[in-house]
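K.L.:
sequence first, then the predicted structure, then my questions.
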Amino acid sequence: MRVVFAGTPEVSVTALRAIVASSHELVAVVTRPDATAGRGRKLIASPVAQYAEELGIEVLKPVKPSDPEFLARLTEIAPDCCPVVAYGGLLPQAALDIPPHGWINLHFSVLPAWRGAAPVQHSIISGDDVTGASTFRIVKALDAGPVYGVLTEPIGPKDTSGDLLARLAESGAKLLVDTLDGIEAGALVAVEQPADGVTLAPKINVEDAELDFTAPAQRVDRLVRGCNPAPGAWTTFRGERLKVLDVDLTAEDDLKPGELRATKSSVEVGTGSKVLKLATVQPQGKKPMAAADWARGVRITAEDLLGPESKAE
């Protein structure tokens, strides 16, 4: 089956490699336009574009997937199917209609749960025990198309969104290839999603990642893990932003929300329930470091707090 793959970030490359290794013929890829990155603000091609160019595969980078030039070229290429992983562009009906077998999306949740841009992050933040991945045919409505295949994946107590996404990228890549195989063989029939159980997973921005230490410890822990590596959970200390990258739950409850306690080897903070041990933090403008090293550098006092009540010296 002739396929055109659509994807942009590094997580998409895992599925693209699996398709290259499959029996399907990869004839082109679609990805987002080059974007500025780094201190030099140079234009950098997406990970998908870089990988495809290494293989000598045609790369299409429409500013909008509705661009007439892009639609004309895709029509010329005439793919049988277009597998998609984290492409990041809104596909118009004119594009959806080109491949006879449609655009087949690999989405990192068990649909209809967590439709949207950040399903893995929301599954951790919400305290789900299990998540997974689904392949479905893209329709105009957000992540609402009929489903071809599903897999499940347990969420561990220390899983970050980065950990979980890495595992789902591997297992999801196999699911996507299996789906393409089934479609080509005529052995798979897509099943409409149930009307019940729909939850939404919009993109998590920096404002959403601010920690509230009046919340229970488990909720703070889930936000830290769900926002790692991006956008990074954060709070304020002496008026400056402090990212919190890793915490550990404790059984203690003798600190008030935001109150700090530092020893030579550990830093703890109070929440609305139990005390949390800060494991890894990242001060503004610096690299991640052990929380104990950070505490020694700033010389925490009894008056110091984490959160909106913290004051600049």
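P.N.:
Sure thing, it's come through.
K.L.:
use CA for all of it now, contacts and neighbours both
P.N.:
OK.
K.L.:
so L180: helix, strand or coil?
P.N.:
When classified by DSSP: H, G, I helix; E, B strand; the rest coil, L180 comes out as helix.
K.L.:
now for L255: which residues touch it?
P.N.:
Listed by CA atoms under 8 Å, 6 or more residues apart in numbering, the contact set of L255 reads V269, G270, T271, V275.
K.L.:
try it again with 10 Å
P.N.:
Contact partners of L255, counting by CA atoms under 10 Å, 6 or more residues apart in numbering, are R261, E268, V269, G270, T271, G272, S273, K274, V275, L276.
K.L.:
ok, now which ones touch V150?
P.N.:
Applying CA under 10 Å, 6+ apart, the residues contacting V150 are 106-111, 132-136, 172, 175-176, 179.
K.L.:
mind running it again at 8 Å?
P.N.:
Counting by CA under 8 Å, 6+ apart, V150 touches V110, G132, A133, S134, T135, L175.
K.L.:
swap in V59?
P.N.:
The neighbourhood of V59, defined by CA under 8 Å, 6+ apart, consists of A28, V29, V30, T31, A49, A52, E53.
K.L.:
I'd assumed R238 was in contact with G307.
P.N.:
No: with contact defined as CA atoms under 8 Å, G307 does not reach R238; the gap is 9.0 Å.
K.L.:
so which of the two has more stuff around it?
P.N.:
G307 (24 against 17; other CA atoms under 10 Å).
K.L.:
which element is that one on?
P.N.:
G307 belongs to no helix or strand when assigned by DSSP states H and E.
K.L.:
so what's it up against?
P.N.:
By CA under 8 Å, 6+ apart, the neighbours of G307 are L211, D212, F213, T235, T236, F237, G258.
K.L.:
which of those residues count as buried?
P.N.:
L211, D212, F213, T235, T236, F237, G258 (16 or more other CA atoms under 10 Å).
K.L.:
doesn't the second one lie inside a strand?
P.N.:
No: looking at D212 with three-state DSSP, it is coil, so not inside a strand.
K.L.:
that one and R222 touch, don't they?
P.N.:
No: here D212 does not reach R222: they are 11.8 Å apart, not a contact under CA under 8 Å.
K.L.:
pull the longest strand from the protein.
P.N.:
strand 240-249 (DSSP state E).
K.L.:
before we go on, here's another structure to hold up against the first:
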Amino acid sequence: MRVVFMGTPDFSVPTLMEIVGQGHEVVAVYSQPPRPSGRGMEERKTPVHQAADRLGLPVFTPASLKSEEEQEAFRALDADVAVVVAYGLLLPKAILDAPREGCLNLHGSLLPRWRGAAPIQRAIMAGDRETGVQVMRMDEGLDTGDICMSETIAISDQMTAQDLHDRMMVLGADLMVRALAALSRGSLGCQPQIEDGVTYAKKIDKAEARIDFAEPAATIHNLIRGLSPFPGAWVEMVIRGKAQRVKLLRSELADGAGEPGTLLDDAMTIACGEGAIRLTELQRAGKGAMKANDFLRGADLKVGDTII
């Protein structure tokens, strides 16, 4: 099939690679424009842009698709279908209607649960036990289109947003090429979403990342997992006489009780409003991620200290 691929981050790359590998003709790749990044603030192409360059595919990076000029250029590609994976730009109706078979989106939840920008993080933060990836035929609403194919993923107690992201991007790539194969045969059946159970995965606000140990341990554990590694749930610890921000990347529920925020032992167990949590992977500002034992060797924390 003649495919226009639209995506931006690492999450999108496996789907692009699978589409090319299955022999479809990718007539164009759309991605977000290069932006300043890193210490030198040099303009850097997106992961999808870089992958498309390696494959020798033409890349377009408009800041918007609202102009008639951009829409006409898109129509001129004469695509059978557009595949959209975490592109990050609104698709106007003229774009949605341009490909002969419309636009297929890969979404990281089991719709209608977690429509919106951050379905991976929100599912974990809410303590969901399962989620999935779905191929959806796009319409003008926010993740309201008909569902064409689905795969369910169990969320384990220790799974972080990064873990789930990595699982989804591989499974999602396979799901999308299966959907394209069915579409090419004329056998892709899509069903309207149910109306019950709609939830919205709003964009993560950095203000949500500050840990409050007055919350139950399970709530804190889910927050740590859901925000790992970015933006990263965080606390302040006094290390060698100086208050420092520390990201909490992995944790586990633990036995123990005490005043919320109190360090209960030499294994980084901390009392919560209900129960306790053991921190297993942490990251100080300007340092790499490290296991709790390694972290403690570089800190002067002791049992009874308060972490806020």
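P.N.:
Structure's in. What do you need? On a predicted model such as this, the values are computed, not experimentally measured, just so you know.
K.L.:
circling back: can you select the buried ones from the contacts of V59 of structure 1 in ChimeraX?
P.N.:
A single ChimeraX command selects the buried members of the contacts of V59 of structure 1 (16+ other CA under 10 Å):
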select :28,29,30,31,49,52
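K.L.:
and the counterpart of P47 of structure 2 in structure 1, how far is that from T36 of structure 1?
P.N.:
P47 of structure 2 maps onto P47 of structure 1 when the alignment is built from TM-score structural alignment. For P47 of structure 1, the distance to T36 of structure 1 equals 13 Å [CA to CA, to the nearest Å].
K.L.:
which one of the two has more residues nearby?
P.N.:
Counting neighbours by other CA under 10 Å for P47 of structure 1 and for T36 shows that P47 has the greater number, 18 against 12.
K.L.:
what's near enough to touch the more buried one?
P.N.:
Shown in contact with P47 of structure 1 (CA under 8 Å, 6+ apart): T8, P9, E10, V13.
K.L.:
what's the answer for R210 of structure 2, then?
P.N.:
Counting by CA under 8 Å, 6+ apart, R210 of structure 2 has contacts A233, W234, V235.
K.L.:
if we go to 10 Å?
P.N.:
Shown in contact with R210 of structure 2 (CA under 10 Å, 6+ apart): L223, I224, G232, A233, W234, V235, E236, R245, K247, I308.
K.L.:
quick one: map it onto structure 1.
P.N.:
Applying TM-score structural alignment, one finds that R210 of structure 2 aligns to E210 in structure 1.
K.L.:
do D139 of structure 2 as well
P.N.:
In structure 1, the residue paired with D139 of structure 2 according to TM-score structural alignment is V139.
K.L.:
from N105 of structure 1, how far out is its match?
P.N.:
10 Å.
K.L.:
what of L306 of structure 1?
P.N.:
Per CA to CA, L306 of structure 1 is found 41 Å from N105 of structure 1.
K.L.:
again with V84 of structure 1
P.N.:
Distance from V84 of structure 1 to N105 of structure 1, by CA to CA: 5 Å.
K.L.:
who's more crowded, those two?
P.N.:
A side-by-side neighbour count of V84 of structure 1 and N105, using other CA under 10 Å, places V84 first with 28 against 24.
K.L.:
return the residues in contact with the nearest residue to L278 of structure 1 once chain neighbours are set aside.
P.N.:
Spatial nearest neighbour of L278 of structure 1, excluding adjacent residues (CA to CA, 6 or more residues apart in numbering): V247 at 4.6 Å. Each residue near V247 of structure 1 by CA under 10 Å, 6+ apart is listed here: 158, 217, 220-222, 224-225, 267-269, 276-281, 291.
K.L.:
restricted to helices, list those.
P.N.:
Taking DSSP state H, the ones among the contacts of V247 of structure 1 that sit in helices are A217, V220, D221, R222, V224, R225, A291.
K.L.:
closest one of those to V120 of structure 1?
P.N.:
R225 (10.6 Å; CA to CA).
K.L.:
and the aligned residue in structure 2 for the closest one, how many neighbours?
P.N.:
Alignment note (TM-score structural alignment): R225 of structure 1 maps to R225 of structure 2. The local packing of R225 of structure 2 (other CA under 10 Å) involves 27 other residues.
K.L.:
separation between R225 of structure 2 and R250 of structure 2?
P.N.:
Distance, R225 of structure 2 to R250 of structure 2, by CA to CA: 6 Å.
K.L.:
and what of D265 of structure 2?
P.N.:
D265 of structure 2 sits 17 Å away from R250 of structure 2, going by CA to CA.
K.L.:
and what of T61 of structure 2?
P.N.:
Taken as CA to CA, the span from T61 of structure 2 to R250 of structure 2 is 36 Å.
K.L.:
who's more crowded, the two?
P.N.:
The residue with more neighbours, out of T61 of structure 2 and R250, is R250; 25 against 17, by other CA under 10 Å.
K.L.:
list the contacts of that one.
P.N.:
Residues near R250 of structure 2 by CA under 10 Å, 6+ apart: 158-160, 221-222, 224-229, 232-233, 278-282, 291-292.
K.L.:
again, 7 Å this time
P.N.:
Listed by CA atoms under 7 Å, 6 or more residues apart in numbering, the contact set of R250 of structure 2 reads I224, R225, L279, T280, E281.
K.L.:
now those: which count as buried?
P.N.:
Those of those that meet the buried threshold are I224, R225, L279, T280, E281, by 16+ other CA under 10 Å.
K.L.:
and which of these is nearest to R75 of structure 2?
P.N.:
Distance to R75 of structure 2, by CA to CA, is smallest for R225 among the buried ones among the contacts of R250 of structure 2, at 42.2 Å.
K.L.:
correct me if wrong: that closest one contacts A161.
P.N.:
Yes: at 6.1 Å, R225 of structure 2 counts as touching A161 under the criterion of CA atoms under 7 Å.
K.L.:
tell me the secondary structure for the aligned residue in structure 1 for L263 of structure 2?
P.N.:
By TM-score structural alignment, L263 of structure 2 lines up with L260 in structure 1. At L260 of structure 1 the chain is in strand, as set by three-state DSSP.
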